[in-house]
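Q: sequence unknown, structure follows:
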């Protein structure tokens, strides 16, 4: 190539880049090696509770926010318009048609929709949180060991109870939420097998409203408290706020949150009564999946987030947890060493 041609090509490239920059549409980002790469546009589909649930969806959103800041990706966020497979499929389809790749579905309720839409867009990578039922080359499952984190907060509950009775409020009576209950009960009984663990579920399939029914959660927690429970763990998504309200209104009781550090997001009057939260690091899962895509990983399959990779854990924001942390850390090491295998049922 002659010098004059090279100069002309370079000038054209500079002109094009300047035009794109003026339009505020990023055409590339720069990785640690200094090489340019095409911008990644992520689509994320929340369940019907959407962002603002102070739980599951917000955790996923936090991972996306981190990716936008650190990886310089663009993003489109959407929330399903209705609790139906067709509505969820429309949400995913709209993201894929709009050019998002990867598309991340937040929650196992998207399973059928992912199975349908992934076939329509074979060149788009779909990631789904909490489900591994869809087997396709362009579908990756992001799975979490909720039972392990629940075991740790169960240890705290066993140490904190004065009545010898603790409670569990599950959003929907499904196998996923059973993992939370099973791990929690196992953690409680590892400290004292005589402590009673009572459970209440807010709805059963095909009714999935239990993830967004704080009034039902408040009533369920009140019944548990009336029966003597003085520590209540909630794994109910957006319904958890109802549990916190019931605990705040009862003397000498504690609540344990889920997914994100709910002490940090709770109302001022409720905050002191949230002993800890089981951290399900959906934020890490979402961020790491986007990071893998940016680096060129387009493979389907499944990825597991457990204690070993900081996929689950517990919050320490409330200083009253201090006396119980030694026992929780000992339990963590027993799980990591393989001495304890936490049940999922």
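A: Received, thanks. Predicted model only: the values in this text are computed from it and were never measured.

Q: drop to CA atoms for contacts and neighbour counts, all remaining ones
A: OK.

Q: all strands of the stretch 151-300 of the chain, in order?
A: Using DSSP state E, counting those that start in this stretch, the strands of the stretch 151-300 of the chain run over 165-172, 196-203, 231-235, 254-259, 274-280.

Q: Could you list every helix and strand that the helix or strand hosting residue 115 packs against?
A: Assigned by DSSP states H and E, residue 115 belongs to helix 111-120. In terms of contacts (3 or more C-alpha pairs under 8 Å, 6 or more residues apart in numbering; DSSP states H and E), helix 111-120 is packed against helix 85-97, strand 126-129.

Q: this is the comparison structure:
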């Protein structure tokens, strides 16, 4: 990953915490002249998670800022490139890709269309001046929900279902396992890879396996696949932990908390930067200190003492007293080889 510097001020309460390229600031653009398109991953725009939160951020930008917004859903990965071509052919000013799985299609489109701006969530591999990478310290939010799980479980046995395993998604697992172990050294974390972000049946099956094997809390970082996890937990009368957005509305008596990534705000801010002439290529990373990640505000199912403990460890993460591992080597240095999915 390249390490460069960017002088960009983000709107709202979020600020990039690492490196992006230097930029020349262009003149602001009339928002009514701008068209911004969003391309979902295979989970679809109503996945209750990553894609939906991204679209909600873009919808809000359309309402607040006066830009024209639209989305195209990807039913399979074969839809990525045609969706890119549709927005390019229709002269969209900014095309936002939701998720690292769109990296190849985004890079190809950006190389072929240097005058069009692109942004991609959760991928920093594209080194082009017209591509902005929106990254999140997912391991920090996952650590917090792992800490909640470790302090809340009655069986000392919890589960984790991930949509796919790779460098980005494993950050959820590293953080979750680290937080759970730090809160409860006697904890067992059952781990499952669904190998899909759009297979709720597999998510449900994996959660049921975890529950049968003693888990009383299951965290899912799996897009629409995670909806099946929540359904299984609801039917079994155990807790689920949501991801990306506050998923408590899906099952208010089941979703204990959620590991939030404010992709909605990141998308909104990217549009604002485009309007202001400040959106340039590089990496913008959103962390706990800037409010880019956190646990959900819905905390009715969490005990007061657990909330206090989580607030305390949150401050330690922000201060640097607790450093959450975001890669295999750093995780294993402290916790051993208990994370088995990478």
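A: Happy to help now that I have it. Note that the structure is predicted; figures quoted are calculated from it, not measured.

Q: returning to what we had before: ok, and which of the helices and strands packed on helix 111-120 of the first structure has the densest surroundings?
A: Among those, ranked by average contacts under mean count of other C-alpha atoms under 10 Å, first place goes to strand 126-129 (a mean of 27).

Q: returning to what we had before: so which of the helices and strands packed on helix 111-120 of the first structure is nearest residue 67 of the first structure?
A: Go through those one by one with C-alpha to C-alpha and the one that ends up closest to residue 67 of the first structure is strand 126-129, at 15.2 Å.

Q: Would you mind giving the residues in the second structure matched to that closest one?
A: Under TM-score structural alignment, strand 126-129 of the first structure corresponds to residues 118-121 of the second structure.

Q: picking that back up, turn the helices and strands packed on helix 111-120 of the first structure into JSON lines, columns for distance to residue 213 of the first structure.
A: Shown next, in JSON lines, are these (distance: least, C-alpha to C-alpha, whole Å):
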{"stretch": "helix 85-97", "distance to residue 213 of the first structure": "20"}
{"stretch": "strand 126-129", "distance to residue 213 of the first structure": "22"}
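
Q: who wins for proximity to residue 156 of the first structure among those?
A: Counting by C-alpha to C-alpha, residue 156 of the first structure lies closest to strand 126-129 out of those; the figure is 27.2 Å.

Q: Now for the equivalent of residue 113 of the first structure over in the second structure: which residues touch it?
A: Matched by TM-score structural alignment, residue 113 of the first structure corresponds to residue 105 in the second structure. Contact analysis of residue 105 of the second structure by C-alpha atoms under 8 Å, 6 or more residues apart in numbering lists 80-81, 84.

Q: Try it again at 7 Å.
A: 80-81 (C-alpha atoms under 7 Å, 6 or more residues apart in numbering).

Q: cool, and residue 28 of the first structure?
A: Going by C-alpha under 7 Å, 6+ apart, residue 28 of the first structure touches 36-39.

Q: Quick one: neighbours of the aligned residue in the first structure for residue 38 of the second structure, just the number.
A: Applying TM-score structural alignment, one finds that residue 38 of the second structure aligns to residue 44 in the first structure. By other C-alpha atoms under 10 Å, 27 other residues sit near residue 44 of the first structure.

Q: so residue 44 of the first structure, which of the three states?
A: For residue 44 of the first structure, the assignment made with DSSP: H, G, I helix; E, B strand; the rest coil gives strand.

Q: Hmm, residue 29 and residue 67 of the second structure touching each other?
A: No: Residue 67 of the second structure lies out of contact with residue 29 (C-alpha atoms under 7 Å); the separation is 10.4 Å.

Q: quick one: the match of residue 38 of the second structure from residue 89 of the first structure, how far?
A: Relative to residue 89 of the first structure, residue 44 of the first structure is positioned 13 Å away (C-alpha to C-alpha, to the nearest Å).

Q: what does residue 75 of the first structure give?
A: Taken as C-alpha to C-alpha, the span from residue 75 of the first structure to residue 89 of the first structure is 19 Å.

Q: wait, what's in contact with the residue lying closest to residue 101 of the second structure once chain neighbours are set aside?
A: Excluding the flanking residues, the one nearest residue 101 of the second structure by C-alpha to C-alpha, 6 or more residues apart in numbering is residue 41, at 7.3 Å. Applying C-alpha under 7 Å, 6+ apart to residue 41 of the second structure gives the contacts 51, 74, 98-99.
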